[in-house]
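1. Build me a structure from this.
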Amino acid sequence: METVSYTHLRNHLKSYLDMVCENHFPVKIERNSGDDCILLSGDDYASLVETMHLLGSLETTEKILKANKRRELYDLEEVKATLNL
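-> The predicted structure is shown next:
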């Protein structure tokens, strides 16, 4: 994660907004007060909130972990053979 000062961000705001939205790179903004902020795209923020909501429930987290354990992994050659490719 790139870290920039508030002044630097203000002087280059458009390029940082483009970078954050297009490349999904968060930016840490350092302030003189010591209260740093993070600049995220709207999509990344929504994803983070959804993840926190899902993992906030112990029951949901357990279901996700169980489903992940049941997941089977296949080699590319196995998939090709199964699909007759």
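2. okay, CA-based contacts and neighbour counts for the rest of this
-> Fine.
3. What helix or strand is the residue nearest the centre of the chain located in?
-> Centrality entry for the chain: nearest residue to the mean C-alpha point is Asp44, 5.4 Å, by C-alpha atoms, centre = their mean. Asp44 is located in helix 42-55, with elements delineated by DSSP states H and E.
4. what's next to the helix or strand following that helix, contact-wise?
-> On the C-terminal side of helix 42-55, the nearest following helix or strand under DSSP H and E is helix 58-70. Helix 58-70 has contacts (C-alpha atoms under 8 Å, 6 or more residues apart in numbering) with 54-55.
5. returning to that earlier point: list the buried ones in the helix holding Asp44?
-> Using 16 or more other C-alpha atoms under 10 Å as the test for burial, helix 42-55 gives no buried residues.
6. one more, for comparison:
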Amino acid sequence: MDTVSVNQFRDKLKSLVEHVVSNHVPLKVTRRAGEAFVVMSADDWEREQETLYVLQNSSLMKQIAVSVATHNNNSGYTPTSDELNEITRI
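-> Below you'll find the model as predicted:
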């Protein structure tokens, strides 16, 4: 994660925000007298929140673990050709 001072951030606000949004990289902004803060795009923040929700939800994590195990053992559900065609047809 790149880091800039609050003064640099203020001076280059437009270009730095554009870089954060278009490249999906957060930016740490430091302040002399206070806590630093992070700037990130709204889409990236929402994605992070969804990831945290899944990681903190033990039920979902168990479902993922079972799914990985059945996949690795080739013992999971196998769709029929018709189901695959319906899924992949665009």
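7. Can you give me the TM-score here?
-> Once superposed, the chains reach a TM-score of 0.76 (TM-score structural alignment, normalised by the length of structure 1), with 72 aligned residues with a C-alpha RMSD of 1.4 Å.
8. residues in contact with the residue nearest to the centre of structure 1?
-> When contacts are taken as C-alpha under 8 Å, 6+ apart, Asp44 of structure 1 is in contact with His24.
9. what about the aligned partner of it in structure 2, distance to Val20 of structure 2?
-> Per TM-score structural alignment, the equivalent position to Asp44 of structure 1 in structure 2 is Asp44. According to C-alpha to C-alpha, to the nearest Å, Asp44 of structure 2 stands 10 Å off from Val20 of structure 2.
10. same thing with Asp11 of structure 2?
-> Noted for Asp11 of structure 2: a distance of 15 Å to Val20 of structure 2, by C-alpha to C-alpha.
11. Would you mind telling me which of these two has more residues around it?
-> Val20 (17 against 11; other C-alpha atoms under 10 Å).
12. how about that one, what's its match in structure 1?
-> With TM-score structural alignment as the criterion, Val20 of structure 2 matches Val20.
13. now for the one helix or strand Thr7 of structure 1 maps to, which elements pack on it?
-> Using DSSP H and E, Thr7 of structure 1 falls within helix 6-11. Counting by 3 or more C-alpha pairs under 8 Å, 6 or more residues apart in numbering; DSSP states H and E, the packing neighbours recorded for helix 6-11 of structure 1 are strand 27-30.
14. Which SSE is immediately downstream of the strand it packs on?
-> With secondary structure assigned by DSSP H and E, strand 27-30 of structure 1 is succeeded by strand 37-39.
15. Give the buried residues for that following strand.
-> Of all the residues in strand 37-39 of structure 1, not one is buried under the rule 16+ other C-alpha under 10 Å.
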